[in-house]
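**Student:** pasting the sequence and the predicted model now:
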Amino acid sequence: MPNSELMAIGVFARCAGLTASALRFYADSGLLPPVEVDPVSGYRYYGADQVARATTLRQLREIAMPLTAVEAVLDAEPDEASRLIDEHVAKVLGDAAAVQQKAASIKSSLTDAASLPIAALKGPVLADAIEQVLTATAREPGMPVLGALRIEATQAAVTLTATDRYRLATRTLVPAEAAATTWAATVDGDELRAALAEIRRSTLVRVEATPHGCWLRMTDREDRYCRLLSEQFPDYRLMLASLPEATTRVTVSKELLLRALEEHPGERITLRVTHHGLHVLATEAEPADVPLTAITTGQDLQISFELTTLYPAVSTAIGPDVMVDLRGPDQPVTIRSADRGDLTTLAMPVKPDHSG
């Protein structure tokens, strides 16, 4: 008779989150043999100390790890097991990217329409612009457009825009060659992120449009394809045009402001602007402040932000100094370089009472 401390296969299966049939398979493959098998009935029994191994086995199979690799992970020391898991994830991601690009080629071949040349841009410049603007995106179920990048091309400029509803970032680039046509589309942000390394290493990137995507034609590198989204992008131009005039302006060192934000103890940041300069308050309840040397004009103002909204807007600004235009404690704030206007970010404040 089995030891009373052992568990029947059904009980053990529930503890490990596996089915009895899966346990039989793993036993037959040698990955998880039972402690005891009743010689008469054939019933299998497992020990409580096998639950952790069974749970890890299940989790590894859930990330599509093959049995040979699972066995290596289960029998390895923690550091080696972590390395093997990282190798598996890298392979899965690489395979997925290859499948994605192959599928793009197949879809492109299904239509008789030739790709439409849009613009040519310097690869490193385009990569930096994409990376900067994509900081203003978010993954939100049911609203994929908030994770996307809007690209608008004219003969004179290519504009990249993104928004997560709390921030809006837009940057205008001068193409290396005049744009061939006027074009606008919303491009999948994750696919652009995946292509960033190749874009940055390409001297020139030619953007070509297809009915459902855009090709990024690289110099001496593999071309990349990114899907277009059909959802309507927010009318950000109307929002920008409707902004009231700024009532307060602050010009401050980007490095000093970022350092103050990094050292701030809370999740929300309160800025106080006076004619003496800019102050980063410790908390609203205890308004000990960090004074920053800044050039200020206009009305005195106190305004609060989520750190996750303000910090990316400041960190992506171009140049050593940032210019902040404020319109009131509940109005969008414009953040841009003090001497360059091709990257602009809008950041939404929070109400002083923290009600959102």
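**Tutor:** Cool, got the structure. Numbers count the residues shown, from 1 in each chain.
**Student:** please make it C-alpha for all contacts and neighbour counts, starting now.
**Tutor:** Fine.
**Student:** ok, residue 258 - contacts?
**Tutor:** Residue 258 is in contact with 311, 314, 315, counting by C-alpha atoms under 8 Å, 6 or more residues apart in numbering.
**Student:** and which of these is nearest residue 170?
**Tutor:** residue 314 (13.6 Å; C-alpha to C-alpha).
**Student:** name the helices or strands packed onto the helix of greatest length in the chain?
**Tutor:** Across the chain, the longest stretch assigned as helix under DSSP state H is helix 78-109. With contacts defined as 3 or more C-alpha pairs under 8 Å, 6 or more residues apart in numbering; DSSP states H and E, helix 78-109 has these neighbours: helix 67-74, strand 224-227.
**Student:** below is an additional structure, to be compared with the one above:
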Amino acid sequence: MISPDLLTIGAFARLVGLTPSALRFYDDCGLLRPREIDPQTGYRYYGHDQRRAAVLLRRTRELDLPLAEVEAVLAGPPERSVEIIRDHAAKLGARAERTARTAAELIAGLEAESRSGTEAEPVAETTVEVAGPELAAAIRQVRSAAEPASAPRGVLFDLGSVESDGSGELAVVADGPAWLAVRTLPAVITGLASARRLPIAAADTEPLTQLARRQDRLTVRFGAGRIGAAAVPPQVVADPDRLILRHEVDLHPSHRAVFADLAPWRSRVIMDRAAASAALPADASVRLVIDHDHVEFHGGSLGPGEAGGPRRVPAVCRGVSLTVAFATEVLAAALSAGLGPDVLLESSGPDRPVLVRSADQGSFTLLIMPQQPLS
């Protein structure tokens, strides 16, 4: 029996200023465990006495403090916590100065962009209304997740469940031979019929992204309706603009089925995203050796004969030690696609897909395939 004094994850999230997805992430990381978990539903419940720790966690994250250092702040003596925060604040100050100089140079060189309009709006059955800038960011994020710029791909719009008031989620999906990226967006869905998936051709993604960037809201029509005897083509409408989408065969996998089939993780690691990116070798492949408090980045071969030796990145590790190999360009793109200072990797084995997430954006999930381990 769950104590009535405990708070649901949603109520506790509102109390401390965190999102439920962030609380789940911090539970997975071992930074902030719920007081109780319902064994039947899996729902998390928190106590009022956990508020201070949660607020401290949130405030340190507002500083973009890496999770490995957040753990030290939460667990260590105040003197050590103050030292960590002061060192990090000094780094932020130096970064802010560089950013201000770069922004001033960019602003000085920017020019206004022209806009164009197109023809009138027809009617379709399944329509999805979303925030334009969020949709543009989602398309760019999933396409850049692990795909070289020389091989552009289309994306998939996939509708999830819809509430009685029409609120629901639009999943923006992109995939390649070694990766699958998904970002979900809140949406208002009307007239939901059989058209729940809309593949977007590669040639349409950039015009669609540009249209979405300059509109607060836009409507995606999945093209299930008809005008007279002619079928309505799928299109994106944002008055006065409209983009008619070309027909594209849906060859994308079901991301829900893929994620549902993943084995439970055996090794979980959280590390600083920038440090991990800097540790990548120039080789075509990279091996990650995950240990209890760090990850070693090796070039094409393991051992003391490696040129320059491996690079070590401090990390918060859970589960078993593991060695897993990736194509360097795949891992590099995966690290750069997420948001926030930290990246979380979950693996069930050296030959199994690796899940990539971040605490700062629970709506984005990336799956990357490792290379076959060398014998």
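**Tutor:** Cool, got the structure. Computed from a predicted model, the values in this text were never measured in an experiment.
**Student:** returning to what we had before: who wins for neighbours among the contacts of residue 258 of the first structure?
**Tutor:** Neighbours here mean other C-alpha atoms under 10 Å. Within the contacts of residue 258 of the first structure, the largest count is held by residue 314, at 23 neighbours.
**Student:** so which helix or strand takes in that one?
**Tutor:** Per DSSP states H and E: residue 314 of the first structure is located in helix 307-315.
**Student:** which residues in the second structure does that helix match up with?
**Tutor:** Under the alignment (TM-score structural alignment), helix 307-315 of the first structure falls on residues 328-336 in the second structure.
**Student:** quick one: that stretch to the first structure mean distance?
**Tutor:** By mean C-alpha distance after the TM-score superposition for the first structure, the fitted stretch 328-336 of the second structure averages 1.4 Å away from its aligned residues in the first structure.
**Student:** contact partners of that stretch?
**Tutor:** Residues outside stretch 328-336 of the second structure that contact it (C-alpha under 8 Å, 6+ apart): 144-148, 178-179, 273, 276-277, 280-286, 343, 356, 366, 368.
**Student:** before we move on, what about stretch 248-255 of the second structure?
**Tutor:** Applying C-alpha under 8 Å, 6+ apart, the contact partners of stretch 248-255 of the second structure are 156, 173, 174, 175, 180, 182, 198, 199, 200, 201.
**Student:** next: stretch 80-88 of the second structure.
**Tutor:** Under C-alpha under 8 Å, 6+ apart, the answer for stretch 80-88 of the second structure is 65, 69, 72, 73, 74.
**Student:** ok but the third one is inside a helix, no?
**Tutor:** Right, residue 72 of the second structure. Yes: assessed with DSSP: H, G, I helix; E, B strand; the rest coil, residue 72 of the second structure lies in a helix.
**Student:** now do the contacts for it.
**Tutor:** If a contact means C-alpha under 8 Å, 6+ apart, then residue 72 of the second structure has residue 81 as its contacts.
**Student:** residue 208 of the second structure -> the first structure?
**Tutor:** Residue 208 of the second structure maps onto residue 195 of the first structure when the alignment is built from TM-score structural alignment.
**Student:** so how far is residue 216 of the first structure from that match?
**Tutor:** Distance, residue 195 of the first structure to residue 216 of the first structure, using C-alpha to C-alpha, to the nearest Å: 9 Å.
**Student:** over to residue 137 of the first structure?
**Tutor:** Noted for residue 137 of the first structure: a distance of 21 Å to residue 216 of the first structure, by C-alpha to C-alpha.
**Student:** kindly report the same for residue 26 of the first structure.
**Tutor:** Distance, residue 26 of the first structure to residue 216 of the first structure, by C-alpha to C-alpha: 46 Å.
**Student:** now do residue 189 of the first structure
**Tutor:** Relative to residue 216 of the first structure, residue 189 of the first structure is positioned 14 Å away (criterion: C-alpha to C-alpha).
**Student:** what count of nearby residues applies to the counterpart of residue 348 of the second structure in the first structure?
**Tutor:** Under the alignment (TM-score structural alignment), residue 348 of the second structure pairs with residue 327 of the first structure. By other C-alpha under 10 Å, the residues close to residue 327 of the first structure number 19.
**Student:** residues contacting residue 327 of the first structure?
**Tutor:** Going by C-alpha under 8 Å, 6+ apart, residue 327 of the first structure touches 244, 245, 246, 247, 248, 333.
**Student:** where along the stretch 151-300 of the first structure do the helices fall?
**Tutor:** 189-200, 236-242, 254-263 (DSSP state H, counting those that start in this stretch).
**Student:** got a winner among the contacts of stretch 248-255 of the second structure for most neighbours?
**Tutor:** Neighbour counts for those (other C-alpha under 10 Å) peak at residue 174, which has 30 neighbours.
**Student:** now which residue in the first structure aligns to that residue?
**Tutor:** Using TM-score structural alignment, residue 174 of the second structure pairs with residue 162 in the first structure.
**Student:** isn't its match up against residue 136?
**Tutor:** Yes: between residue 162 of the first structure and residue 136 a contact is recorded at 5.7 Å, counting by C-alpha atoms under 8 Å.
**Student:** who touches both of the two?
**Tutor:** 168, 169.
**Student:** first-to-last residue distance for stretch 242-256 of the first structure?
**Tutor:** 32 Å.
**Student:** which of the residues in it are buried?
**Tutor:** Within stretch 242-256 of the first structure, the residues scored as buried using 16 or more other C-alpha atoms under 10 Å are 246, 248, 249, 250, 251, 252, 253, 254.
**Student:** and for stretch 167-186 of the first structure?
**Tutor:** 167-175, 177-180, 183-186.
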